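Undergrad: my questions concern the predicted model and sequence given below.
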Amino acid sequence: MATPYPWHPWTTDLALKEDGQRVDLTDNNFEWWYFDTIMDDGSTCVITFLSKPPFLKGPTAPILQFNISPPNGPYIQKMVLPDAGSYSASSEHCSVTMGDNRVEGDLHTYHIHARAEGIEADLTLKRVVPGWREGPFLPPQVAAQSWLGEQVVIPSGTAQGTLTYNGGTHRVKGTCYHDHQWGSAGAQQPGAQGNKITSWYWGRIQAGDHAVVMAQVYDTAGPAMTMWMLARGTAITFDDTLTALSVTPKGGTPRVPATLDIAWSPGAAPGAAPPLGTVSFSLSSTQEIASFSDGGYLRFVCPVTMTSDFAGETFSQDGHAVWEIMNFS
């Protein structure tokens, strides 16, 4: 259901446990903690702690997905498969360990250590924009009924630390994002009954003191769900009205467009309040920084120019984005 104007998340008053383990370790359930950074030197680092392969039934089988893209040259992608006995996750707060890799955080500050063959990261992430929850907090037995649940913990923040790659250790600083997702392989997919989820686009954009987190999910009938967050400083505007978000693929292939033109125009739906303006930008797939599931999942980084006349604030700001394509078929 669409959130009424003035469009805000359910709450930004999160409890520590909301970034702890959300579902029990069973053959049906899966969970992951995702962190991405874009550094001032042009490098990127994305680290994901997964309890097991998502959307599949099976026992706990931890995975560390670890990607670094240097300022120049091809990206480096590693997948670490620690022993299941080395995996632990606290239900009280974010504290995940798998083998020699770990993340610890308290909704505000996170410390990450990750290591794979030839690469290593020691990073501290700090929240700028508050995390938020779209609906009520779900206890484990209810969360486990979700096809895919999400908690956006750091929509926009800062990162600093060291990245080791190509034989050298580099001191870095930049921006960051963190979310936390969970679900059950046996849960019913969202959307209209009988329609299957086929794909999604997701992105996080930082342009000056403006940040956007957006997603468009598709099923066999077309666009099925949307999510949009615009932060101006630390003030959040949230919208899940399907008709407010326009996502237009251009060029490339049907599975991997060359660009995505994004425009958010709240109040533009028939019978709704007069439009309050538009926020727009384009995402490019020129620079790939990750590929999983035989190319079914792709991640990119790109420069962006965000323009807006929303709510009486007119601006054009340059920035950057991490965005992804997920194809289930």
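TA: Yep, it's here.

Undergrad: C-alpha from now on. contacts and neighbour counts both.
TA: OK.

Undergrad: any buried residues in stretch 305-316, and which?
TA: 305-308, 310 (16 or more other Cα atoms under 10 Å).

Undergrad: so where do the strands sit in the stretch 151-300 of the chain?
TA: Assigned by DSSP state E, counting those that start in this stretch, the strands in the stretch 151-300 of the chain fall at 168-184, 197-207, 210-219, 222-232, 235-239, 245-250, 259-264, 279-284, 288-292, 297-308.

Undergrad: in JSON lines, list the ones you listed along with distance to residue 113.
TA: Converted to JSON lines, those look like this (distance: least, Cα to Cα, whole Å):
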{"stretch": "strand 168-184", "distance to residue 113": "14"}
{"stretch": "strand 197-207", "distance to residue 113": "23"}
{"stretch": "strand 210-219", "distance to residue 113": "25"}
{"stretch": "strand 222-232", "distance to residue 113": "29"}
{"stretch": "strand 235-239", "distance to residue 113": "30"}
{"stretch": "strand 245-250", "distance to residue 113": "36"}
{"stretch": "strand 259-264", "distance to residue 113": "33"}
{"stretch": "strand 279-284", "distance to residue 113": "30"}
{"stretch": "strand 288-292", "distance to residue 113": "20"}
{"stretch": "strand 297-308", "distance to residue 113": "22"}
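
Undergrad: with respect to residue 31, which of those strands lies nearest?
TA: Nearest of the strands of the stretch 151-300 of the chain to residue 31, taken as Cα to Cα: strand 168-184 at 4.1 Å.

Undergrad: report the distance from the closest one to the chain centre.
TA: Distance, stretch centre to chain centre, for strand 168-184: 10 Å (Cα atoms, centre = their mean, to the nearest Å).

Undergrad: now do stretch 85-98
TA: Centroid separation between stretch 85-98 and its chain, computed with Cα atoms, centre = their mean, is 20 Å.

Undergrad: in that stretch, which residues are buried?
TA: Neighbour counts over stretch 85-98 (16+ other Cα under 10 Å) mark 87-89, 91, 93-98 as buried.

Undergrad: again with stretch 99-117
TA: Those would be 99, 101-116, for stretch 99-117 by 16+ other Cα under 10 Å.

Undergrad: just stretch 168-181 next, same as before
TA: For stretch 168-181, a neighbour-count test (16+ other Cα under 10 Å) marks 172-181 as buried.

Undergrad: putting a second one here so we can go through both:
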Amino acid sequence: MKKQKIIRMLPILFLLFISSSCMRLYTGSYAQTDFTLDQPNELGPTVQKWEDGLRTSGENGELEWWYFDAKFNDGSLFVCYFYKIHPIKNIYFIGMNYNNPDGEELFLMKFFNEEEVYFSKDSCNVSMGDNYFRGNLKEYEIYLTDQDFEGFGIQIKLESNLKPYRPQDGIIKAGEDYFAWLAAVPNGVAKAKIIRKGKTLEVQGSGYHDHNWGNTPLQKLFENWVWFRGESGEYTVIASELNTSAKRGGYSIPILYMANKDNVLINRFGTNGLFTKYSNRIENVYNKKNEPLFSKLEMITTDGEIITIEGKDIIDNADMFKRAPLPSYLSWVLPLLKISSKFSSIDPHYTRFDSDLRLSIDDTTFQGHGVLEIMDLK
């Protein structure tokens, strides 16, 4: 009888073992280096073209992507990213979202082989197949062929209105592990020709481009982050808070940038006179076991500026285990992660909101709009 009970328990014990092993693989070892206040600050305030070029070398664990989003005058939203990651070997892909004014959403991904891609170290010059992302910090061209994206194609010209921005060197390190971010175009004019279902549409709007890279999987550095980019009249705002992994100290690292065409008005990084407040808990979007997440963020500086960001309409919400960018030869990983997640609290999601922005500066209030992103890595 005792032997039969043990036999019946074997499948459960096996699943628990797989769960523990996969989650350890996902989150990293127990001994990890904390973040510290001493962060890289050697490059100086002027961003160089090479900083938007290739920054990784192809080592295991590295990741890098070039991102663009735009809100066009017809109410449509477009996002694309050219991605390079190296979990075991190099993986290259382009992801894109298009939300048209009628509420239709298109999400597509396309993978590429090693011989189909090119990256320059001198400037942003990335190509994958016939698709490309090129620029020099002032002007960019982005092209997706409709042959790769189920009849959707787009040709974009982006002209920057502001100088590039990065907090210090843009690199946040914990020991030898790091994640980096460069807002190459904090705000610009985006003009696009869109091919959709055989028809061509010309639109114009507000565009943004940033560049991210690092040498370790993001979930081994962070629990989650919130990020926002938007504008109100002459002002452009980029706001973020990085919440580091408990194994890395469990710190919150806020970032706030505000500028117009003449000056950078706010440039705060870390706890340098910057405070954050969250409200409007998100309900009925995530699984019940998910930790609380919020769609309203207020940032307050010691100089009295108040920036209020409030997510309104969800324009993208993805279970990251279902949307994970893995080619066929790594497809076996996802079922294991999904099974493991049922026995743990890990439930990574990515959510993007069309958002309202309110600025309170010198007793004057300005209204605006933007995009709020929540990256929940665990």
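TA: In hand now; what should we look at? In this text, all values refer to a predicted model and were calculated from it rather than measured experimentally.

Undergrad: got a TM-score for the two of them?
TA: Laid over one another, the chains give 0.81 as their TM-score (TM-score structural alignment, normalised by the length of structure 1), with 301 aligned residues with a Cα RMSD of 3.0 Å.

Undergrad: contacts for stretch 200-207 of structure 1?
TA: Residues outside stretch 200-207 of structure 1 that contact it (Cα atoms under 8 Å, 6 or more residues apart in numbering) are 155-156, 177, 211-218, 304-306, 317-327.

Undergrad: what do you get for stretch 34-42 of structure 1?
TA: 44-49, 70-71, 159, 172-180.

Undergrad: 6 Å instead, please
TA: Stretch 34-42 of structure 1 has contacts (Cα atoms under 6 Å, 6 or more residues apart in numbering) with 44-48, 71, 173-179.

Undergrad: would you mind giving the residues in structure 2 matched to it?
TA: Aligned using TM-score structural alignment, stretch 34-42 of structure 1 spans residues 67-75 in structure 2.

Undergrad: any idea how far that stretch is from the chain center?
TA: Worked out by Cα atoms, centre = their mean, stretch 67-75 of structure 2 lies 16 Å from the chain centre.

Undergrad: in that stretch, what counts as buried?
TA: Of all the residues in stretch 67-75 of structure 2, those buried under the rule 16+ other Cα under 10 Å are 67-72.

Undergrad: quick one: residue 290 of structure 1 and residue 300 touch, right?
TA: No - counting by Cα atoms under 6 Å, residue 290 of structure 1 does not reach residue 300; the two are 7.0 Å apart.

Undergrad: what do we get in structure 2 for residue 206 of structure 1?
TA: Aligning on TM-score structural alignment places residue 206 of structure 1 opposite residue 231 in structure 2.

Undergrad: to clarify, my last question referred to residue 184 of structure 1.
TA: In structure 2, residue 184 of structure 1 lines up with residue 215, judged by TM-score structural alignment.

Undergrad: which residues touch that match?
TA: Here residue 215 of structure 2 is in contact with 61-62 (criterion: Cα under 6 Å, 6+ apart).

Undergrad: what about 10 Å?
TA: 56-64, 85-86, 176-180 (Cα atoms under 10 Å, 6 or more residues apart in numbering).

Undergrad: what is in contact with residue 290 and residue 300 of structure 1 at once?
TA: Counting by Cα under 10 Å, 6+ apart, the common neighbours of residue 290 of structure 1 and residue 300 are residue 324.

Undergrad: the two - which one has more neighbours?
TA: Neighbours were counted for residue 290 of structure 1 and for residue 300 using other Cα atoms under 10 Å; residue 290 has more, 22 against 19.

Undergrad: show me where structure 1 has helices.
TA: Counting by DSSP state H, structure 1 has helices at residues 140-143.

Undergrad: just give the nearest non-adjacent residue to the equivalent of residue 283 of structure 2 over in structure 1, would you?
TA: Matched by TM-score structural alignment, residue 283 of structure 2 corresponds to residue 252 in structure 1. Leaving out its chain neighbours, the residue that sits closest to residue 252 of structure 1 by Cα to Cα, 6 or more residues apart in numbering is residue 258, at 4.4 Å.

Undergrad: who's in contact with the one you found?
TA: 249-252, 283-286.

Undergrad: one more time with 6 Å
TA: Residue 258 of structure 1 neighbours (Cα under 6 Å, 6+ apart): 250-252, 284-285.

Undergrad: what's the closest of the contacts of residue 215 of structure 2 to residue 257 of structure 2?
TA: residue 180 (16.1 Å).

Undergrad: quick one: contacts for that closest one?
TA: Contacts of residue 180 of structure 2 (Cα under 6 Å, 6+ apart): 170-171, 212-214.

Undergrad: cutoff 7 Å now
TA: Contact analysis of residue 180 of structure 2 by Cα atoms under 7 Å, 6 or more residues apart in numbering lists 170-172, 212-214.

Undergrad: compare those with structure 1 and list the overlap.
TA: Contacts conserved in structure 1 for those, using both residues aligned by TM-score structural alignment, their matches' Cα atoms under 7 Å: 212-214.
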